[in-house]
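# Task: produce atomic coordinates for the following.
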Amino acid sequence: KREVAISSSLPREKGWLTQHLYNYQGFWYDNHFLGGVIWAQQHFEARPTDTLLATFPKTGLTWIKALSFAIANRHNQDLPRHTLLTKNPHECVPFIEFFAYEKDPISALHALPSPRLLSTHIPYASLPRSVATSGCRIVCIVRDPKDVFVSMWSFISKVKYTDSDRPPVSLEEAFGLFSRGVSLSGPYWDHVLGYWKASLEYPNKVLILKFEDLKRETEPNVKRLANFLGCPFTPEEIDGGGLQEIIKLCSIESLKQMEVNKSGVFRMGTQSSGTVENSGFFRRGEVGDWKNHLSPQMIERLDRITEQKFEGYDLKF
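I've put the predicted structure just below:
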């Protein structure tokens, strides 16, 4: 078991699902996730050809994984037998922090052929040093925090830990914690700003996509993603329907209907105690679903915090 022993010196708060969340380098993690973060910082070696999909939880990572995987591998994938039909996007694009829970994590990472497509929920300031020194690409998707909160609260009820049988917190209690920044990989606003500032400093290496833009203007944003990944669509591919094929294959509606995402189970590392059914990664995938769950007071509070935190940055949802 590779989970770290949590130092009693770390600040802690009540967890949403686990007993506690611990503050490490300014961000909050449960015991399981923190073990993966520290392992990645100590052992992950980025390659210049890597692409890291780095996001706050529940911002659209499953969708961006499917799109990125399909774009990067489109020349060696036959659509009727596409890997996404038999593997969940999180299997296709593994989390670097979950390698901590493999039997031989370093060998497992080294065995992945270049160019590697990887993912993480680790904040920018806490990324392994090699990510910056290697010059690898980073793609970050951001989303309205109101939708992020609702999606995160819905998701935690689907995660199972064999070493924890605590019921998840109520919507109201989770909202209070989220508003104070206490959530997995939170504070949300600090997490987003870390990658946003990096994209301003290194625009050729860090790409920010907004979930809302990807929903409203899918085609131009998928083209933008492909260009950044170094896999641009040719005019012939676009005219021949190749771009639309990938958009359709990777749509949230399409992913939901795939048999692997209806029945499979995702384990957070082979030696991990955490599991979630593949279907748990797919909810409504809509913009503005928060209207169905949050009170006017909750909406006003999150909007006020977001306006204060993002003041001076061109970050609006």
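# From here on, just use CA atoms for contacts and neighbour counts.
Noted.
# Just say helix, strand or coil for residue 63.
Following DSSP: H, G, I helix; E, B strand; the rest coil, residue 63 is assigned to helix.
# structure for this one too, so we can compare:
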Amino acid sequence: MSAGIYWLASYPKSGNTWLRSFIFALQNQSTTDVTTIDINQLHTGAIASSRSWLSHGLGVELGLHSAEQIESYRSDAYRFIHSQLTEPAYHKIHDANHLCASVGHLCSPDACAGALYVARNPFDVAISFANHMGVSLDKSIGMMGTSDFALLADNKKYRPQVRQHMGSWSDHVTSWIDCDLPILVVRYEDMLNNSLVCFTQVSQFLHLSDDENSVKKAIAMCHFDKLKKQENMHGFKERPVKSKAFFRKGIVGDWQNTLSLSQVDRLITDHGAVMQRLGYLDDNMQITPLCYPTNI
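Sure, this is the predicted structure:
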């Protein structure tokens, strides 16, 4: 078993919460008739941008420090936390694994045991991200194509989370899948359409139980409909204020009924090369069946 930090990385609205729900379900199974999980108790780890977690790792309060200063400290915080761990730990991150001034990549090889990156078709990401941010589709697509885009970029102090550099969607993907870390890349579409195989790979990479019965039970415990029903009944503490719901549809191919042809063309123009690498476009830049709904 490899001890240390395993980053659960993704661009927002690509399946990170589902992934964490699966991990929590797998870690908290019992012989009792447990059929679901509590979405407001997903104790799988911290988020990398947590101000309090970074303060703990650095041993210093960050309230008076600028976003640039904090960013330069973050690798040191992760390095210290990683060095103290005696077993695997699973922490969420939405930042790109970008180069920080004078300190190398945000998440360096000596500050983690590996990374699991969840990718999703940017056609569907654009729709969910617009809902998440409370903006129009065109604004969402523009954010995804902006190389210096960041979350919480206004530099307000004392927020629970610090600024997160995203870059464009393509920048974000390549910053992780081309980094010098042990990495497993999974696609949201495979998580949905080939769940047992995909989540078994996830379990093996993260050194979790990978026997078929345990994986099947965990998948069932965090089925999208169950998570959405819980949010409808009890709310979800991770839902942004501007978003009507965190769990929206959770499907593949919603873009067909939502995006205009010009919006599809813009996303292909901005991200075609990376979409090809991930199998969303073929060698002729044509949309592949992976992007369309399938019977499951």
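# How close are the two chains, by TM-score?
Aligned and superposed, the two chains score 0.68 in TM-score terms (TM-score structural alignment, normalised by the length of the second structure); 239 aligned residues with a C-alpha RMSD of 3.5 Å.
# Now the element after the strand or helix carrying residue 53 of the second structure, going C-ward?
If you go by DSSP states H and E, residue 53 of the second structure is part of helix 51-58. Next helix or strand after helix 51-58 of the second structure toward the C-terminus (DSSP H and E): helix 67-84.
# mean per-residue distance, the helix or strand just after that following helix to the first structure?
Counting by DSSP H and E, the next helix or strand C-terminal to helix 67-84 of the second structure is strand 88-93. On superposition with the first structure, the mean distance recorded for strand 88-93 of the second structure (mean C-alpha distance after the TM-score superposition for the first structure) is 1.4 Å.
# Tell me which other helices or strands strand 88-93 of the second structure touches.
For strand 88-93 of the second structure, the elements it packs on are strand 4-10, judged by 3 or more C-alpha pairs under 8 Å, 6 or more residues apart in numbering; DSSP states H and E.
# so the strand it packs on matches what in the first structure?
Mapped onto the first structure using TM-score structural alignment, strand 4-10 of the second structure covers residues 49-55.
# Show me how far that stretch is from its chain's centre.
Centre-to-centre, stretch 49-55 of the first structure and its host chain are 10 Å apart (C-alpha atoms, centre = their mean, to the nearest Å).
# ditto for stretch 172-179 of the second structure
Its chain's C-alpha centre and that of stretch 172-179 of the second structure lie 13 Å apart, by C-alpha atoms, centre = their mean.
# got it, and stretch 106-117 of the first structure?
Here the centre of stretch 106-117 of the first structure is set off from its chain's centre by 19 Å, with C-alpha atoms, centre = their mean.
# Can you point out the buried residues in it?
By neighbour count with 16 or more other C-alpha atoms under 10 Å, stretch 106-117 of the first structure contains the buried residues 109, 116, 117.
# Ignoring the adjacent residues along the chain, who's closest to the last one?
Using C-alpha to C-alpha, 6 or more residues apart in numbering and skipping residues adjacent in sequence, the residue nearest residue 117 of the first structure is residue 51, 5.1 Å away.
# Next, work out how far apart that neighbour and residue 31 of the first structure are.
Distance, residue 51 of the first structure to residue 31 of the first structure, by C-alpha to C-alpha, to the nearest Å: 27 Å.
# Counting neighbours, go ahead and name the busier of the two.
Set residue 51 of the first structure next to residue 31 and count neighbours by other C-alpha atoms under 10 Å: residue 51 wins out with 25 against 17.
# Next up, the contacts around the more buried one.
By C-alpha atoms under 8 Å, 6 or more residues apart in numbering, the contact set of residue 51 of the first structure is 115, 116, 117, 118, 136, 137, 138, 139, 229.
# biggest separation within those, which pair?
Pairwise distances across those peak at 14.7 Å for 115 and 139 (criterion: C-alpha to C-alpha).
# What is the equivalent residue in the first structure for residue 183 of the second structure?
Aligned partner of residue 183 of the second structure by TM-score structural alignment: residue 206.
# What is the burial count for that match?
Applying other C-alpha under 10 Å, we find 24 other residues in the vicinity of residue 206 of the first structure.
# What residues does residue 23 of the second structure make contact with?
Neighbours of residue 23 of the second structure in contact, by C-alpha under 8 Å, 6+ apart: 44, 218.
# which element is it on?
helix 16-27.
# Okay, angle between that helix and strand 4-10 too, please.
140 degrees (axes from the mean of the first three to the mean of the last three C-alpha atoms, to 10 degrees).
# Show me how far helix 16-27 of the second structure is from its chain's centre.
12 Å.
# and it, which residues are buried?
16, 17, 18, 19, 20, 21, 22, 23, 24, 25, 26.
# and the angle from that helix to strand 88-93?
Relative orientation of helix 16-27 of the second structure and strand 88-93, computed by the same axes, to 10 degrees: 160 degrees.
# Would you mind confirming that residue 141 of the first structure is in contact with residue 58?
No - between residue 141 of the first structure and residue 58 there is no contact under C-alpha atoms under 8 Å: 9.9 Å.
# what about residue 56 of the second structure, distance to residue 250 of the second structure?
Distance, residue 56 of the second structure to residue 250 of the second structure, by C-alpha to C-alpha: 35 Å.
# the helices in the stretch 151-300 of the first structure, which residues?
In the stretch 151-300 of the first structure, the helices defined using DSSP state H, counting those that start in this stretch lie at 171-179, 188-201, 211-216, 218-228, 235-239, 242-249, 252-257, 259-263, 296-309.
# can you list the ones you listed in CSV and add distance to residue 149 of the first structure?
Formatted as CSV, the helices of the stretch 151-300 of the first structure follow (distance: least, C-alpha to C-alpha, whole Å):
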stretch, distance to residue 149 of the first structure
helix 171-179, 7
helix 188-201, 9
helix 211-216, 14
helix 218-228, 23
helix 235-239, 36
helix 242-249, 26
helix 252-257, 19
helix 259-263, 23
helix 296-309, 10
